[in-house]
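Asks: Quick one, what's the 3D model for this:
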Amino acid sequence: MIFLLVLAGLILLLYTGMPMFAGMLLFSVAGLLIVEGNIASLGEVVFGNINSPLLVAIPLFMLMAHFMVRGRVVDDLYATAHTLVRHLPGGLGVATVFACAIFAAISGSSVATALTIGAVAIPQMLKYGYSPRGAYGVVAGGGTLGILIPPSAPMILYGFVADTSIGALFLAGVLPGLLVSSIFAAYCMLTEGWRERHADPPRPRLPAPTLAEAAIAIRRSFWALTLPPFVLGGIYFGVFTPTEAAGTGALWALVIAALVYRQMGWRDLWSGGVEAARTSGVLFMIIVGAALFGYMLTKLNIPRQAVDLALHYQVSQVQFLIAMMVLIFILGLILESISIILITTPVVLPVLDALGIDKIWYGVLLTINLELALISPPVGMNLIVIKSITKAPLSEIDKAAVPYILMLILALALIIAFPGIATWLPSTTQFGQ
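Replies: Got it, this is the predicted structure:
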């Protein structure tokens, strides 16, 4: 009950329009003054939480994403995906999902994925007979892959707060990311295949690519396609840590954008660095506020109370996970993903330990639920991005996202039922030993 009151108070404060880091900071300082009567521990808590080499990965992965976006690789990625799958039912939708998955492994941002892929894909889908609702839905859903397929800023934040291996989390997101992509692609094939057959006149299907066309398409985007296996492969085989992977990935992205695509000059290099630094600075301030918030919750003994409550009612792993997924889904309707991670994780961690729930497994479930927040009205960021691209009514975009919300819930259920989908790949490396 105390946690719900604290949570309600923080949400009300954030809804006054105060920046999130300032709201969490002021709320936590006020709470510490009430609980301890002083804020003598503030400096030690802040420095202890921000002084971590893991956090270096955040600006470096952002820098990698900015270099690839400024290198204008998205057109080639989409063209390659379209060439390879254009002959399938709903081929343009499948190509959009695949392009989103690939770009997600480059950008690590759902909003960036929806914006860049959507700007290219939506006009093409509408041109070739897709319904507006179908086009908006596939970009909204495909865009969410940006935070599930690594690298992923929310995974880095969760791993930092939960003191869990970032490399293991990245690898744990691979198979669930492929699962969600496959579910989305299958939906496009079924729905658009049906529309193609029943259109009047019937929509002709594009021919399958010849071997030469496929080879040309892959060669055109070959260098961009090397980045995801370069980063993830290095982590998987233990060549470098996630932080080192971020640095080498940023350098490789710079080489691709500047020397291969020749689309990035000194001004782009400077602006990309400034933007990555600005975004990272905001995130670090939020982390500071969250560290103090978690410390305040500990002083209020809320994590211990949560453990006692779970043990008293003999809650099973699945029951607890379902309850948390429902709570996080509700929070996702009014808060954005970073707030949800940093507010709930300090309370949840002791319960995960008490119930023997794998923190990697929970981290993947949390990330998928955060994907739901990105396409759930009224504040789903991907929906707002699509509105900015298309100028369509938000109500129409909301309806287009509904099937993808249901498919993400299906993916959640599958990974709760079969945790190996998330935990198997990390278990095959040094992370699982």
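
Asks: make it CA atoms for all contacts and neighbour counts henceforth
Replies: OK.

Asks: So which bits of the helix or strand hosting Gly9 are buried?
Replies: Using DSSP states H and E, Gly9 sits in helix 2-14. Going by neighbour count (16 or more other CA atoms under 10 Å), the buried part of helix 2-14 is Phe3, Leu10, Ile11, Leu13, Leu14.

Asks: For Met407, state which of those is nearest.
Replies: Distances from Met407 to the buried residues of helix 2-14, taken as CA to CA, are shortest for Ile11 (28.5 Å).

Asks: gap between that closest one and Leu33?
Replies: Distance of Ile11 to Leu33, computed by CA to CA, to the nearest Å: 20 Å.

Asks: Who's the closest spatial neighbour of Gly332, skipping the chain neighbours?
Replies: Of all residues not flanking Gly332 in the chain, Ala373 sits nearest, at 4.4 Å (CA to CA, 6 or more residues apart in numbering).

Asks: so the one you found sits right up against Phe329, yeah?
Replies: Yes - assessed by CA atoms under 8 Å, Ala373 is found in contact with Phe329 at 6.7 Å.

Asks: When those two are compared, which one has more neighbours?
Replies: Set Ala373 next to Phe329 and count neighbours by other CA atoms under 10 Å: Ala373 wins out with 28 against 20.

Asks: and that one, what element?
Replies: In this assignment (DSSP H and E), Ala373 forms part of helix 359-374.

Asks: From the chain's centroid, how far away is that helix?
Replies: Distance of helix 359-374 from the chain centroid (CA atoms, centre = their mean, to the nearest Å) equals 8 Å.

Asks: Give me the buried positions along the next helix or strand after it.
Replies: For helix 359-374, the succeeding helix or strand toward the C-terminus, using DSSP H and E, is helix 381-390. Residues of helix 381-390 classed as buried under the neighbour-count rule (16+ other CA under 10 Å) are Met381, Asn382, Leu383, Ile384, Val385, Ile386, Lys387, Ile389.

Asks: Please generate a structure for the following sequence too, so the two can be compared:
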Amino acid sequence: MSGMVLIVFVVLVVISIPIASSMAITSFLPWLADSSFAAGPVYLIRSIASGLDSVPYLAIPMFILSGTIMSKGAISEKLFDFISYFIGKKRAGLPCAVIITCLFFGALSGSATATVAAVGSMTIPVLVALNYDKVFATALVAVAGGLGVIIPPSIPMIVYATVAGVSVGDMFIAGIIPGILIAVCLMLYTYYYCWKHGEDKERINEVVDKIRAKGFGKLLRESFWALLTPVIILGSIYGGLATPTEAAVISVFYSLIVSLFIYKSLKPKDLIHIFKESVEYCLPALFILATAAAFARVLAILQMPQNLGIWIGSTFGTKMTLLIAINIFLLFLGMVMDTTPAIVIVAPILAPIVTSMGVNAVHFGIIVIVNLAIGFVTPPIGTNLFVASSVSGVEVLAIAKKAIPFLLFFLVALILITYIPALSLLLL
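Replies: The predicted structure follows:
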């Protein structure tokens, strides 16, 4: 029975049936094959209905909404100008400023695609105007956008924490050092690329001089509210003033106030489109989470996690070989499946197995999310590739090829994160 369920699920995914529908269909198969099976239609429908009955899940639509507001509200532009003021004239300064902007914007939106859309739409034209290769600039944003799910707050971290039974706050704290490490690795390659291919220093100096001509005081006043955003969101969580869900609601109101009344980059009439766009992002993710709850219960009844655990334990005898195998599996999974369904499917199965071998559940969550973040820039799913392509007009395959060196440095960071648990757990 277990084999049949897995085969049908894989076939449905391969023939491009949506993930949520594939899980829902597969969940009913054991009952159709055997009417005495414990998970009948009523049980499954109740499981789907109760799949979203989780307070942490309320943070997901709120962070998506706040990220959409920020992406439309010129907040990424303020961050980029502020960072460029300090490092713009250094070698690879402006491309590195793009990476740091992605790092900051990830701490505002919790979404990789929102980070690519917001930062890419503003910075790619700037880099192209400065004679940087357009494909390089687009690949840079596409890969750096993955920081949006690693640096807290992160929507995939909320999903993992909920399905794996760990603290959302702990996941957020654990993502800080890995996110910075990955950003540093990406900047190292960016520096090498600019050293090898050269830069148009004359044009770069003109742009940076215009930014500096505003004066530090004025620039700080313009950027202050954007820079304050992650302090308010993360500070309220780590300071014990708000739960992650409450902080998500705070981020919505804060981004609205800043965009409407301080920067005045949005008008009330723009909100209808923003709300509509946010709902379009939210509904697929929430439907996946709902059907995944029923699918997980069916797998539990079939004792699939226990059987898989026995097989993995007998095949991979040490923690090191187990983590190597899981990393390879997750990298492949990230190529063919989006982050949310991948987490809700594999986390409940793999987390108990790795923790039984001495791997901290929070550390494992960071490993999972970093692996799947690489999937944002790998075909055929690679959502960051498609978003970056729509922003820049560059073909997806061209972006993917140019992104390969960035991904190699991303992989170096993944190896360090996997085998040095302190990088994830030091701040806990």
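
Asks: Let me see the TM-score of these two.
Replies: TM-score for the superposed pair, counting by TM-score structural alignment, normalised by the length of structure 2: 0.91. Supporting figures: 422 aligned residues with a CA RMSD of 2.4 Å.

Asks: what angle sits between the helix holding Ala373 of structure 1 and helix 381-390?
Replies: Angle, helix 359-374 of structure 1 to helix 381-390, by axes from the mean of the first three to the mean of the last three CA atoms, to 10 degrees: 40 degrees.

Asks: quick check: helix 359-374 of structure 1 aligns to which part of structure 2?
Replies: Matched against structure 2 by TM-score structural alignment, helix 359-374 of structure 1 falls on residues 361-376.

Asks: check contacts around whichever residue in structure 2 pairs up with Pro151 of structure 1.
Replies: Using TM-score structural alignment, the equivalent of Pro151 of structure 1 in structure 2 is Pro153. If you count contacts by CA atoms under 8 Å, 6 or more residues apart in numbering, Pro153 of structure 2 has them with Gly106, Ala107, Leu108, Ser109, Gly110, Phe172, Leu234.

Asks: Might you specify the subset of those located within helices?
Replies: Using DSSP state H, the subset of the contacts of Pro153 of structure 2 located in helices is Gly106, Ala107, Leu108, Ser109, Phe172, Leu234.

Asks: Pull out the buried positions in stretch 124-138 of structure 1.
Replies: Buried, per 16+ other CA under 10 Å, within stretch 124-138 of structure 1: Gln124, Met125, Leu126, Tyr130, Pro132, Arg133, Gly134, Ala135, Tyr136, Gly137, Val138.

Asks: Have a look at how far, on average, the helix with the most length in structure 1 is from structure 2.
Replies: Looking across structure 1 with DSSP H, the single longest helix is helix 266-299. Superposing on structure 2 and averaging over aligned pairs (mean CA distance after the TM-score superposition for structure 1), helix 266-299 of structure 1 comes out at 2.2 Å.

Asks: and that helix, what does it pack onto?
Replies: When contacts are defined as 3 or more CA pairs under 8 Å, 6 or more residues apart in numbering; DSSP states H and E, helix 266-299 of structure 1 packs onto helix 20-36, helix 42-50, helix 57-70, helix 337-355.

Asks: now that helix against helix 57-70, angle please.
Replies: Put simply, helix 266-299 of structure 1 runs at 150 degrees to helix 57-70, going by the same axes, to 10 degrees.

Asks: quick one: buried residues of helix 266-299 of structure 1?
Replies: 268-269, 272-273, 276-277, 280, 283-297.

Asks: Next: stretch 14-33 of structure 1.
Replies: Residues 14, 20-29, 31-32 are the ones in stretch 14-33 of structure 1 that count as buried (16+ other CA under 10 Å).

Asks: Likewise for stretch 318-334 of structure 1?
Replies: Across stretch 318-334 of structure 1, burial judged by 16+ other CA under 10 Å covers Phe320, Leu321, Met324, Met325, Ile328, Phe329, Leu331, Gly332, Leu333, Ile334.

Asks: Would you mind giving the residues in structure 2 matched to it?
Replies: Residues 320-336 of structure 2 are matched to stretch 318-334 of structure 1 when aligned by TM-score structural alignment.

Asks: cool, stretch 67-82 of structure 1 as well?
Replies: Counting by TM-score structural alignment, stretch 67-82 of structure 1 pairs with residues 69-84 of structure 2.

Asks: For Ser314 of structure 2, give its distance to Leu322 of structure 2.
Replies: Between Ser314 of structure 2 and Leu322 of structure 2 the computed distance is 11 Å (CA to CA).

Asks: Repeat that for Trp311 of structure 2.
Replies: Distance of Trp311 of structure 2 to Leu322 of structure 2, computed by CA to CA: 12 Å.

Asks: For burial, what's the neighbour tally of Ser66 of structure 2?
Replies: Ser66 of structure 2 has 25 neighbours, counted by other CA under 10 Å.

Asks: wait, isn't it in contact with Val252?
Replies: Yes - applying CA under 8 Å as the test, Ser66 of structure 2 and Val252 come out as touching, 4.5 Å apart.

Asks: give the contact list for Val46 of structure 1.
Replies: Val288, Ala291, Leu292.

Asks: What lies in contact with stretch 213-232 of structure 2?
Replies: Contact partners of stretch 213-232 of structure 2, identified using CA under 8 Å, 6+ apart, comprise 75-76, 78-79, 81-82, 104, 107-108, 211, 251, 254-255, 258.

Asks: In a markdown table: those, plus neighbour count and secondary structure.
Replies: Supplementary listing: the contacts of stretch 213-232 of structure 2 in a markdown table, determined by neighbours: other CA atoms under 10 Å; DSSP: H, G, I helix; E, B strand; the rest coil:
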| residue | neighbour count | secondary structure |
| --- | --- | --- |
| Ile75 | 26 | helix |
| Ser76 | 27 | helix |
| Lys78 | 20 | helix |
| Leu79 | 26 | helix |
| Asp81 | 22 | helix |
| Phe82 | 23 | helix |
| Phe104 | 23 | helix |
| Ala107 | 26 | helix |
| Leu108 | 35 | helix |
| Ile211 | 17 | helix |
| Ser251 | 26 | helix |
| Tyr254 | 19 | helix |
| Ser255 | 25 | helix |
| Val258 | 20 | helix |
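
Asks: What is the nearest of these to Val344 of structure 2?
Replies: Ala107 (22.7 Å).

Asks: Need the counterpart of that closest one in structure 1.
Replies: Matched to structure 1 by TM-score structural alignment, Ala107 of structure 2 sits across from Ala105.

Asks: Ser259 of structure 2 matches what in structure 1?
Replies: Using TM-score structural alignment, the partner of Ser259 of structure 2 in structure 1 is Ala257.
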